[in-house]
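A.B. asks: sharing a sequence plus its predicted fold:
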Amino acid sequence: MSAPRVKSPQLLMAESGADREGHGLKRTMGLFQLICFGVGAIVGTGIFVGLSDSVAQAGPAVVVSFILAAITCVFTAFSFAELGGAIPVSGSSYSFAYAGLGEGTAFLVGWCLILEYGVSVSAVAVGWSQYVNELLHSLTGVQLPAALSAGPSDGGIVNLPAVIVIALASVLLIRGVRESARATAAMAVLKLVVLVAFCAIGFSAFKHGNLTPFSPAGLGGIGAGTTAAFFSYIGFDAITTAGEEAKDPRRNIPIAILVCIGLVTLLYCAVALAAIGAVGGDAVAGRPAALSYVVNVVTGSTVGAGVVAFGAVVAIASVVLAVMYGQTRILMSMSRDGLVPRVFEKISPKTSTPVAGTLIVAVVFAVPAAFAPLDAVVNLTTIGTLATMAAVNVAVIALRRRQPGLARTFRVPLYPVVPLLGIGFCLYLMYETGWTTWIQFVCFLAAGFLVYVLYGRRNSRLAADAAVTGAVPGAGVTPDAAERAPQAV
């Protein structure tokens, strides 16, 4: 059996130019921008749209579900922090898997990231459309016709607002990372203000009796609620996709990841307690736009619904922007390695962004956004994300053994217990998604394996370089690797 094609961290950084300037991408994102970028990628559909689904499963114990989901993320966040500081490149989980587990596994991780960063854009954009309609109704008393604001499965023809938000995000991303970071920071601050204001309103009407029974469905309900709540955390790992555009990434990326997880967990638990404490779990469970409903009940006015809808519009738009950013950088890294077409690695010398790749991503994922329902891929996205997180935890262990001397600005505490717990929690939540989702996921992985065998493996630059030099694939930095940089157009 041949050894797996493993790419060393040194080669990854040499090829990307991660340790030098002038390699195509520009370092413009400081620690504050990274934290805002992480918050922008996380806080959106999950809390504004998905809270009611989590409450329907767990009742008031949804707070426990949020904490358990956060623990799963924290264990893996430690692994992301270690690898993000040690290998500050744009590939995120894909690059970490390439360095620790080999090319085939890395491709499948990148394939799963299409679910997390790509397909989820479509679902998030559909959620944005719903809140745009609610905002229009609260401001003007009218709504967009169903034919132009919903897909065929929801009684419409095309979801035009969902397409528009993807188009706007792509324009910002093409203009440059500095502009995108500023917009993301502004939107992140605004949506945090809206959610804090919601908590203040909800807690003003808090009644302890609304928290009983605390766990109506028992441990099974909490487990199902944890799986539903996990969707609210998807996106924190997008911070690592900024490895080549972050200032002092070895220091700032680990800090930004851990700060984001802590901040978001506190916020989610506070929002859930405020909502349930104000009106009761039964009133929140399964209710569309539950946060707007709570504000209306507490204030006795429909003005609150408009404010919350505005916050949701901003919040979900920032998620689309941040997640599309992550998807283009993942594809750029895979393209550098020859595993996907080379068009995705081309960097515009004018904007220092992957223009062609961004446009392709926007067009491809605008199609399901225009015609698919919101919940069509939520569980599939969740299981794909959990699989990549499990792979990152395994990659930490593999790299500790393979390269113990690798410079690490952050190290996972209580190693190897923490990454092993991260793997265990990920596998548990994957199990909780249900057998139907597993069947879909296995089919998705099978399709990805075929793509790798028929295209990726044959066009791998790592294998091609090894064939020319006679070196062991990925064993070190090849003579020409240090000069390799993203292509300019």
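C.D. replies: Yes, it's here.
A.B. asks: only C-alpha atoms from now on, for both contacts and neighbour counts.
C.D. replies: Will do.
A.B. asks: the one helix or strand Val394 maps to: which residues count as buried?
C.D. replies: Taking DSSP states H and E as the criterion, Val394 maps to helix 378-402. Neighbour counts over helix 378-402 (16 or more other CA atoms under 10 Å) mark 378-399 as buried.
A.B. asks: give me the distance from the helix or strand following it to the chain's centre.
C.D. replies: Proceeding N to C from helix 378-402, the next assigned helix or strand is helix 417-432, under DSSP H and E. From the chain centre to the centre of helix 417-432 is a distance of 18 Å (CA atoms, centre = their mean, to the nearest Å).
A.B. asks: who's in contact with helix 417-432?
C.D. replies: Helix 417-432 has contacts (CA atoms under 8 Å, 6 or more residues apart in numbering) with 72-73, 75-76, 78-79, 223-224, 226-227, 382-383, 386-387, 389-391, 393-394, 396-397, 412.
A.B. asks: go again with 7 Å.
C.D. replies: 72, 75-76, 79, 224, 227, 383, 386, 390, 393 (CA atoms under 7 Å, 6 or more residues apart in numbering).
A.B. asks: how about stretch 84-95?
C.D. replies: Here stretch 84-95 has contacts from 9, 13, 16, 18, 106-107, 109-110, 240-244, 249-251, 253-254, 329-330, 333, 388, 392, 407-410, using CA under 7 Å, 6+ apart.
A.B. asks: residues in contact with Asn390?
C.D. replies: For residue 390 the amino acid is Ala, not Asn. 422-423, 426.
A.B. asks: for comparison:
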Amino acid sequence: MSSRIKSPQQLIAESGADLEGHGLKRTMGLFQLVCFGVGAIVGTGIFVGLSDSVAEAGPAVVISFVLAAITCIFTAFSFAELGGAIPVSGSSYSFAYASLGERTAFLVGWCLLLEYGVSVSAVAVGWSQYLNELLDSLTGLQLPAALSAGPGDGGVVNLPAVVVIVLAATLLVRGVRESARATAAMAVLKIGILVVFCVIGFSAFEGGNLTPFTNGAGGITAGASVAFFSYIGFDAITTAGEEVKNPRRNIPIAILICIGIATLLYCSVALAAIGALGADAVAGQPAALSVVVDQVTGSSVGGGVIAFGAVVAIASVVLAVMYGQTRILMSMSRDGLVPRIFERVSPRSATPVANTWIVAAVFAVPAAFASLDVVVNLTTIGTLAVMAAVNVAVMVLRRREPALRRSFRVPLYPLSPVLGIGFCLYLIWGTGWTTWVQFAVFLVVGTLVYALYGRRHSRLGAASPAPAPLRAPGGDAGPGSPGA
């Protein structure tokens, strides 16, 4: 049975990545790409998820963030090498296709539905929580619980979560240039808001709030698995491979810059929050940053500013992650593994309009009805599995394609990708057996979808020549041949 592997050269040629890719236009420079990356990373994980990480690790959540960052850094090196060598829209999916074969590539793309699609739902739920916090600080009122939370969180339907997804889709179909400008503006704003938070938090810092420092190694590991959600999105940079100017140079640089910015911000925010109020006061607070500022300043004004920053920040994540999901589906559609509607690009806006609205409609459903915790855990394990596969892909391509043009090379090879795989598996262990079972079921469903649809409609499979008939050692036709 053929493994159906596409060479990097074939992927690049089919996408037109060295020119213009299937109607996509190169409009993003390095600054916009970094802002896009920050926009995809910094959001729900720190504004909403910080309290969950602190609940697991206590003040040692700083170590949890560093551990999660180390996992990302090793894998970021692999993404940087592959993103510079294969600058196409498919990201991890395309990297797997070029190294591990079509079946594995499909399952990677299937897992990316968790990292990008389902995480859109998780991020939108977090946006809804901070929108309520903002309304409370401005008017003293909040949306009814029945209309601002799903059944698992005590409500009926989360309408604000649906609204932010629709708004992001509307902006995405207008064009990449407009989306990139909006993402850049929102990225700058949310970094500024987090810096202001750190200044306020550190002004009330008390060293005694950091003791006891740790809940034990198990708490740090669980905290790192939760904190990892805060870093999800840096690989979205590679999904812009066909819309970035000079992608072989800019993609690796942008990835490493974004990981550095995120790590510095997260550790600073965590120290400022815990140092100001203590771990017990931060744990279990969905809008923890606003609560910290309110208590430190004795006024709801500061908390309202933080809530406004969170609303903007989390909206930018929805925008960036939805963008990544549509580009991955576009690449899979080009290969015939998902329906062709996902590859169609509007000649007017140069965007995949139908693709974008389908993604919005599908993932608005879990946003409206699912609990944040369930969605976050599935997103985390799916992303870790994809990252492990990318580290494997680097090693396979080094052996199979030694002459491939690489604008960036993983340092300390092969130690770096091996450590990347190890850290991914370590954090997967920390997600817990319930999440493992859910993920296993998800993979089984993906395998069935590939067998029943993807393999049958694969364009690579259709283009492959039929296998030659078996020949007997003497050159005569084997028993199964027409001449037998």
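C.D. replies: Cool, got the structure. Everything numeric here is computed off the predicted structure, so don't read it as measured data.
A.B. asks: overlay them and tell me the TM-score.
C.D. replies: Once superposed, the chains reach a TM-score of 0.95 (TM-score structural alignment, normalised by the length of the second structure), with 468 aligned residues with a CA RMSD of 1.2 Å.
A.B. asks: hmm, back to that, which residues in the second structure does the helix holding Val394 of the first structure align to?
C.D. replies: Matched against the second structure by TM-score structural alignment, helix 378-402 of the first structure falls on residues 376-400.
A.B. asks: tell me the mean distance between that stretch and the first structure once they are aligned.
C.D. replies: Stretch 376-400 of the second structure, aligned to the first structure and superposed, deviates on average by 0.4 Å (mean CA distance after the TM-score superposition for the first structure).
A.B. asks: and that stretch, how far out from the chain middle?
C.D. replies: 12 Å.
A.B. asks: how about the counterpart of Ile330 of the first structure in the second structure, nearest residue that isn't a chain neighbour?
C.D. replies: By TM-score structural alignment, Ile330 of the first structure lines up with Ile328 in the second structure. Leaving aside its sequence neighbours, Ile328 of the second structure sits nearest to Gly90 (CA to CA, 6 or more residues apart in numbering; 4.6 Å).
A.B. asks: so that neighbour sits in a strand?
C.D. replies: No. In this structure, Gly90 of the second structure is coil, not part of a strand, as judged by DSSP: H, G, I helix; E, B strand; the rest coil.
A.B. asks: give the aligned equivalent of Ala356 of the first structure in the second structure.
C.D. replies: Using TM-score structural alignment, Ala356 of the first structure sits opposite Ala354 in the second structure.
A.B. asks: wait, is that match part of a helix?
C.D. replies: Yes. According to three-state DSSP, Ala354 of the second structure belongs to a helix.
A.B. asks: mind listing what it touches?
C.D. replies: Ala354 of the second structure touches 341-342, counting by CA under 7 Å, 6+ apart.
A.B. asks: separation between it and Val282 of the second structure?
C.D. replies: Ala354 of the second structure sits 42 Å away from Val282 of the second structure, going by CA to CA, to the nearest Å.
A.B. asks: what's around the residue nearest to Ile328 of the second structure, how many residues?
C.D. replies: Look at Gly90 of the second structure: counted by other CA atoms under 10 Å, it has 30 neighbours.
A.B. asks: could you do Gly209 of the first structure as well?
C.D. replies: 12.
A.B. asks: with adjacent residues omitted, what lies nearest to it?
C.D. replies: Nearest non-adjacent residue to Gly209 of the first structure, counting by CA to CA, 6+ apart: Gly277, 7.8 Å away.
A.B. asks: what's the distance between the most centrally placed residue in the second structure and Val38 of the second structure?
C.D. replies: Closest to where the C-alpha atoms of the second structure average out (CA atoms, centre = their mean) is Gly233, at 3.3 Å. Applying CA to CA, the value for Gly233 of the second structure to Val38 of the second structure is 8 Å.
A.B. asks: contacts for stretch 322-340 of the first structure, please.
C.D. replies: 37, 40-41, 90-91, 114, 117-118, 121, 173, 235, 238, 241, 341-342, 344-345, 357-358, 455-457, 459-462.
A.B. asks: and the residue nearest to the centre of the second structure, what pairs with it in the first structure?
C.D. replies: Using TM-score structural alignment, Gly233 of the second structure sits opposite Gly235 in the first structure.
A.B. asks: surely that match and Gly44 touch.
C.D. replies: No. With contact defined as CA atoms under 7 Å, Gly235 of the first structure does not reach Gly44; the gap is 10.1 Å.
A.B. asks: touching, Val6 of the first structure and Tyr98? I think so.
C.D. replies: Yes. Using CA under 7 Å, Val6 of the first structure is in contact with Tyr98, at 5.8 Å.
A.B. asks: neighbour-wise, which of the two wins?
C.D. replies: Counting neighbours by other CA under 10 Å for Val6 of the first structure and for Tyr98 shows that Tyr98 has the greater number, 26 against 22.
A.B. asks: where does that one land in three-state SS?
C.D. replies: helix.
A.B. asks: for it, which non-adjacent residue is spatially closest?
C.D. replies: Using CA to CA, 6+ apart and skipping the chain neighbours, the partner closest in space to Tyr98 of the first structure is Ala106 (4.8 Å).
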